[in-house]
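# Sharing a model prediction with you, sequence too.
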Amino acid sequence: MLGPYRYFCPACNLESDPYFLKRTADDVGEDHRHKRHGGLHPVGECILTSGELRAPQGGERSAVVAFAVIMLLAFGAKILGLV
């Protein structure tokens, strides 16, 4: 899924930066749990979503660009009859 996702920990009243990929927010939450809660899940922790749209950042941008390049190359090969 794509969209703005944020990890929220009610025990620490912590809300992460928004991330383009849900998996990135999940990873932030997992890292936080291990560092602050010994790997335990605080009651009420969740991944928040909002209606705002934003561009991917950092490693997310690289993943999106790599996917787009692979798709364009595959499409070009199909058009040229190489596949």
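Sure thing, it's come through. Since the structure is predicted, the reported quantities are computational estimates derived from the model, not experimental observations. Numbers count the residues shown, from 1 in each chain.

# Please make it C-alpha for all contacts and neighbour counts, starting now.
Will do.

# Residues in contact with stretch 23-37: which ones?
5-9, 16, 18-19, 39-42, 47 (C-alpha atoms under 8 Å, 6 or more residues apart in numbering).

# And these, which is closest to residue 68?
residue 19 (18.9 Å; C-alpha to C-alpha).

# put this beside the first:
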Amino acid sequence: MEDEREQTPKEKIIWGYRYTCDACDGEGDIHETVEDAQTEQDKHRNREHGGLKPRAGDSIDKAELRREPAAEAASSSGGGWILLLIIILIAYATSR
């Protein structure tokens, strides 16, 4: 990965896939799908290696595509206090 930072609670990492050729010591763009990375792999193998898999190897690896703000979860703590208050008021009213 290019960026080794950890994912924080306020952001979400969107993962993609990157083709890397060890024989050429090169790597392609990061794609949203494995299929797109495989298409790049096929094109590279045909163009540079006569359609063969390079002896030094090549691979498609998971890579960070982008980071997005995480969706904020609705706080449910306020509802619990209101329910408790209602129960206490009902208990108080029925005890009189």
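Right, received. Where do you want to start? Computed from a prediction, not measured in an experiment: that's the story for all the values here.

# all helices for the first structure, in order.
Assigned by DSSP state H, the first structure shows helices spanning 22-36, 58-79.

# Residue 52 of the second structure -> the first structure?
Using TM-score structural alignment, the partner of residue 52 of the second structure in the first structure is residue 40.

# if we can go back for a sec, and the contacts of stretch 23-37 of the first structure, which are buried?
Neighbour-count burial (16 or more other C-alpha atoms under 10 Å) applied to the contacts of stretch 23-37 of the first structure gives 5-9, 16, 18-19, 41, 47.

# mind checking which of the helices of the first structure is nearest residue 52 of the first structure?
Nearest of these to residue 52 of the first structure, taken as C-alpha to C-alpha: helix 22-36 at 14.2 Å.

# how big is the offset of that closest one relative to the second structure?
On superposition with the second structure, the mean distance recorded for helix 22-36 of the first structure (mean C-alpha distance after the TM-score superposition for the first structure) is 0.3 Å.

# how far off helix 58-79 does that helix point, in degrees?
150 degrees (axes from the mean of the first three to the mean of the last three C-alpha atoms, to 10 degrees).

# List the buried residues of helix 22-36 of the first structure.
Across helix 22-36 of the first structure, burial judged by 16+ other C-alpha under 10 Å covers 22, 24-26, 28-30, 32-33.

# I'm done for today, thanks for sticking with me.
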